[in-house]
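Novice: Need the 3D shape of this:
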Amino acid sequence: MLSNQVPPNSYTFPPVLKSAATYPPHLGTALHAQALKRGVLSDPFIQTTLVVTYARNNRVDHAWKVFEEIPYFCVVACNAMLNAFCTNGDIEGALSLFQRMPNRDVVSWTTVVNGFAVNGSYEAAIRLFGMMMAHKNVVDCLVKPNEATFVSVLSSCANLDSRAALDCGKQVHGYIVMNEVNLGVFVGTSLINLYGKMGCLNYAANVFDRMASREVCTWNAMISSLASNCKEKESLDMFEKMKVEGLQPNSITLVAVLTACARGNFVQEGLDLFRSMSHDFKVVPIMEHYGCVIDLLGRAGHLQEAADMIRNIPFQPDASVLGAFLGACKIHGAIELGEEIGRKMLKLQTQHCGQYVLLSSMNAEKERWDRAANLRKYIIEAGIHKIPAYITIELPDSQRLIDDGPIQ
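Specialist: Predicted coordinates for the structure are as follows:
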């Protein structure tokens, strides 16, 4: 367009800037300069798109400078800046802007709720959702949550292992039912994931059965829920039903099924699935798949096979894989194999006390007191601190997470 001497205008830059968001950052800066040179930088659509472009390139400072030049608090521009803060981990900046906004729509609330959730502040996400449900906007009507809002708050509930979080999730589910909200794929999958993590398999199955449309992620959530609640055979049956429905299992599906095989001691089924992954499902095994198979072999006492697999993994095994094998060695008394793998673990997690303590205990059980004592001594000399144990106690007042209290 430029080479043909056609001057771009305010309609040209927004789509070009959106495309530039997936390219190196300097391209967005060059287009920013072009908009300034062409005299169209004051256009609000261009300014808002620049905020989005800089945010996607992790340049929040540039996005903020552009945002500050917008002459009035446009809710669309504010939402773009909120998203810029949240996606780049600056939840304090997002909350500060959110509190100064004269008007907030459902996107504003959902963006910050999701920002808290993504950054691990699950209780704050739930409390903000509660404030949203009680908030009235300038035309004196409640802001109604959308599908993205439900997914964010339900995911936050699923990540809090407490009765209060489960009660909150049930309240959200009740709202969905009472207001006849369409139980779409993402909301339904989030509910299944929540109920599965909380051990409420009947609720999870009920949601699954009521869903008019199910995607691979929905089946994954149900298979994983069964596998994690001692229903390993039912999990494998669900996997077979999924294939009958014509859906293609993905990497997450296979992790869930291999987990079910490990916990249910379905050794041959798990090994057959692992060996056929690439051919049957076009899924190349990653660390999580190897970890499941090593856990499968370790639980069944096939420690030599598990050790051979660890030695032949095409990449450096991580601490979770080695930890699963080390735990199996302790259970089955395989001290020599345990020490071999333990040495690898100590190189990966030099400051993690648990591996040293486990190796020390294994040696003590075999009455190798000198080795056990040396490991304990090394913990002290290296300044490695044991992680203190703790318990949580729910008080009656903590049963209510959705309230209008301050956001922490």
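
Novice: going forward, measure contacts and count neighbours with C-alpha atoms only.
Specialist: Fine.

Novice: E123 versus A164, what's the distance?
Specialist: Per Cα to Cα, to the nearest Å, A164 is found 10 Å from E123.

Novice: ah, wrong one, I meant L247
Specialist: As defined by Cα to Cα, L247 lies at a distance of 35 Å from E123.

Novice: Looking at these two, which is more packed in?
Specialist: With neighbours defined as other Cα atoms under 10 Å, L247 and E123 compare such that E123 has more, 21 against 14.

Novice: The more buried one contacts S156, correct?
Specialist: Yes. When contacts are counted by Cα atoms under 8 Å, E123 is listed as touching S156 (7.3 Å).

Novice: which residues touch the residue nearest the centre of the chain?
Specialist: Centroid check for the chain by Cα atoms, centre = their mean gives V118 as the closest residue, at 7.4 Å. Listed by Cα atoms under 8 Å, 6 or more residues apart in numbering, V118 has no contact partners.

Novice: One more: P249?
Specialist: 216, 242-243, 281.

Novice: Redo these as JSON lines? Include distance to A63, neighbour count and secondary structure.
Specialist: Formatted as JSON lines, the contacts of P249 follow (distance: Cα to Cα, whole Å; neighbours: other Cα atoms under 10 Å; DSSP: H, G, I helix; E, B strand; the rest coil):
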{"residue": "V216", "distance to A63": "36", "neighbour count": "16", "secondary structure": "helix"}
{"residue": "M242", "distance to A63": "44", "neighbour count": "18", "secondary structure": "helix"}
{"residue": "K243", "distance to A63": "46", "neighbour count": "11", "secondary structure": "helix"}
{"residue": "F281", "distance to A63": "42", "neighbour count": "14", "secondary structure": "helix"}
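
Novice: between those residues, which is nearest A94?
Specialist: Closest approach between the contacts of P249 and A94, by Cα to Cα: V216, at 33.1 Å.

Novice: Next one: that closest one relative to P285, how far apart?
Specialist: Distance from V216 to P285, by Cα to Cα: 18 Å.

Novice: and what of A260?
Specialist: Relative to P285, A260 is positioned 17 Å away (Cα to Cα).

Novice: Neighbour count: those two, which is higher?
Specialist: Neighbour totals were compared for A260 and P285, and A260 leads with 29 against 17 (other Cα under 10 Å).

Novice: Would you do the same for the sequence below? I want to compare the two.
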Amino acid sequence: MSYSGGFLLHLTQRCKKLPKQMKQIHSLIITNGHLLYHRIGPSSSLSHQWMPTLLYNALINAYHIHNHKALLLFTHMLANLATPNTHTFPPLLKISPLPLGTALHSQTLKRGLLSDPFILTTLLAFYARNNLLPHARRVFEEVPIFCIVACNAMLNAFFINGDMEAAVALFERMPQRDVFSWTTIVNGFASNGNFAASIRFFGKMMRHRDVLDGLVKPNEATYSSVISSCAKLDGKAALDCGKQVHGYVVMNEAKLGVIVGTSLIHLYGKLGCLSTADNVFRVMVVREVCTWNAMISLLASHGREKEALDMFEDMKQDGLKPNSITFAVVLMACSRGNFVRKGLELFQSMCLDFGIEPMMKHYGCVIDLLGRAGHIEEAVEVIRNMPFQPDASVLGAFLGACRIHGAIELGEEVGKKMLKLQTQHSGQYVLLSSMNAEKERWNRAADLRREIMEAGIQKSPAYSMVHVT
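Specialist: As a prediction, this is how the structure comes out:
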């Protein structure tokens, strides 16, 4: 049966997120000969003339998450003399590595497409992603007229490359700003570790005429970014700022979204406000896996391990499928609550029941679980049977168990491996030294302390903090 190019183009656009159907449509396009460019006569319609280009563009856009397939289609497109246009290059630039991206840049210049704002913006983002800020600047300067999308892309380029001074300078020069402009600066400060500046800029946003006149309204990304910045601060300032943002959301939003709600749970959990975090969780209309993960982790971190495991069961009853992060936090709950059998059952169920391959962090939790309970030999067996070499986190959990249960010889063996992995980490030297001191092996303890000094390793000073509410 023969299908028209227009019909197959429509199917491609409708099914681009359905991989199985896309393969079938792709086969039909090939077998019907629609990807071949023909020398079109004067009587042919313009849509017929451009059909191969349109179909290639649709296929590239559908396959762009599979880098090699989209790039292969582009080479076929050139080989079959179909003409790339302004819709061809943006999806390719989003997936191309640096050398190929610069070649595509040359293609756009050669074909006279570089004046298109969409291509310019995608090129700008491409160079920013590859840490070529001067190239991104030059592309931005080629934008023919003011374009808020290009300006936002340039703001994003500055913050990706850590130049927040230039980002703010551009922001101040923009004749028009939208919520993405404001959010990019708020998030830029946060992403570069200047959390206080992120909060101050959010305050400036809320007092600015853009917001007061209703031209701009903060969105979930804005709220989430500033709440995350609050969580990075210490003490009362973090709590006060977080509560203010929370209050604004309650007053101005119809419902508490997943992203903002989850960020608030993280904030209140970090500050030890368990009841407030629980209230946020309860009022949320929609809860995703990340929300449950945040609440389970919060309970596990504050000595309420049984409640964390109960919530894990509630999550499954709610019809949500746990992910690898979920299992990491429930295994941590089992470890801290000394639920050895339950933890091992959960570890087994990861792969058997949910198809999740255990990662290093899961093995670290299991080693910690067995080590805390004194099952040193079982922990050794798990380490030996791991499908990959244990890293410092797994060995560190085992070393801590050796210290607790006095397995000094095993501890020495593991400690030597850890010192090779983390030569500049003072904690491993100190722990090994303490283990030897507890067994009155004073010479060995002194030797390890001396090694710290000779290697020039700095021990981080300890401190205590009391938060008064």
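
Novice: care to give me the TM-score?
Specialist: Superposed pair, TM-score by TM-score structural alignment, normalised by the length of the first structure: 0.88. Supporting alignment: 393 aligned residues with a Cα RMSD of 2.5 Å.

Novice: Going by length in residues, pull out the top helix of the first structure.
Specialist: Longest helix of the first structure, by residue count under DSSP state H: helix 163-178.

Novice: Over in the second structure, find the residue span it aligns onto.
Specialist: Aligning helix 163-178 of the first structure against the second structure (TM-score structural alignment) gives residues 236-251.

Novice: Which residues outside that stretch are in contact with it?
Specialist: Outside stretch 236-251 of the second structure, the residues within contact range by Cα under 8 Å, 6+ apart are 223, 227, 230-232, 256, 264, 267-268, 271, 467-469.

Novice: Restricted to buried residues, select the residues you listed in PyMOL.
Specialist: Filtering the contacts of stretch 236-251 of the second structure down to the buried ones (16 or more other Cα atoms under 10 Å) takes a single PyMOL command:
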select buried, resi 223+227+230+231+232+256+264+267+268+271
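
Novice: Now, the contacts of stretch 236-251 of the second structure that are in helices?
Specialist: 223, 227, 230-232, 264, 267-268.

Novice: Which of those lies at the shortest distance from G400 of the second structure?
Specialist: Nearest to G400 of the second structure out of those is K232 (Cα to Cα; 27.7 Å).

Novice: which residues are contacting stretch 208-219 of the second structure?
Specialist: Here stretch 208-219 of the second structure makes contact (Cα under 8 Å, 6+ apart) with 177-179, 183, 205-206.

Novice: If we use 7 Å, what do you get?
Specialist: Contacting residues not belonging to stretch 208-219 of the second structure are listed as 178-179, 205 [Cα atoms under 7 Å, 6 or more residues apart in numbering].

Novice: burial count for A35 of the first structure?
Specialist: 21.

Novice: Okay, the equivalent of it over in the second structure and H87 of the second structure: tell me how far apart.
Specialist: In the second structure, A35 of the first structure lines up with T108, judged by TM-score structural alignment. T108 of the second structure sits 11 Å away from H87 of the second structure, going by Cα to Cα.

Novice: Repeat that for L78 of the second structure.
Specialist: Here L78 of the second structure is placed at a distance of 15 Å from H87 of the second structure (Cα to Cα).

Novice: and the match of helix 163-178 of the first structure, how far from the first structure on average?
Specialist: Once fitted to the first structure, stretch 236-251 of the second structure is off its aligned match by 1.0 Å on average (mean Cα distance after the TM-score superposition for the first structure).

Novice: Report the secondary structure element holding the equivalent of T326 of the second structure over in the first structure.
Specialist: Aligned counterpart of T326 of the second structure in the first structure: T253 (TM-score structural alignment). Per DSSP states H and E: T253 of the first structure is located in helix 251-264.

Novice: Check which helix or strand F171 of the second structure maps to.
Specialist: Assigned by DSSP H and E, F171 of the second structure falls within helix 164-173.

Novice: Run through who's touching that helix.
Specialist: Contacts to helix 164-173 of the second structure, defined as Cα under 7 Å, 6+ apart, come from residues 155, 158-159, 188-189.

Novice: neighbours of the counterpart of T49 of the first structure in the second structure, just the number please.
Specialist: With TM-score structural alignment as the criterion, T49 of the first structure lines up with T122 in the second structure. T122 of the second structure has 20 neighbours, counted by other Cα under 10 Å.

Novice: Wait, T122 of the second structure touches P90, no?
Specialist: Yes. Counting by Cα atoms under 7 Å, T122 of the second structure does reach P90; the two are 5.8 Å apart.

Novice: that older thread, not counting its neighbours along the chain, what's nearest the match of T326 of the second structure?
Specialist: In this structure, T253 of the first structure finds its nearest non-sequential neighbour in N220, 5.2 Å apart by Cα to Cα, 6 or more residues apart in numbering.

Novice: Relative to V177 of the first structure, how far out is that neighbour?
Specialist: In terms of Cα to Cα, N220 of the first structure sits 23 Å off from V177 of the first structure.

Novice: Please apply the same query to A364 of the first structure.
Specialist: A364 of the first structure is 57 Å from V177 of the first structure, where distance means Cα to Cα.

Novice: quick one: which of these two has more around it?
Specialist: Set side by side, A364 of the first structure and V177 show more neighbours around A364, with 15 against 12, by other Cα under 10 Å.

Novice: ranges for the strands of the stretch 351-469 of the second structure?
Specialist: Read by DSSP state E, counting those that start in this stretch, the stretch 351-469 of the second structure holds no strands at all.

Novice: quick one: the helices in the stretch 251-400 of the first structure?
Specialist: 251-264, 267-276, 287-299, 303-312, 319-332, 335-348, 353-365, 369-381 (DSSP state H, counting those that start in this stretch).

Novice: what range in the second structure does the fourth one sit on?
Specialist: If I follow you right, that is helix 303-312 of the first structure. Under TM-score structural alignment, the match for helix 303-312 of the first structure in the second structure covers residues 376-385.

Novice: Please apply the same query to stretch 336-355 of the first structure.
Specialist: Using TM-score structural alignment, stretch 336-355 of the first structure pairs with 409-428 in the second structure.

Novice: Off-centre distance for the matching stretch?
Specialist: 30 Å (Cα atoms, centre = their mean, to the nearest Å).
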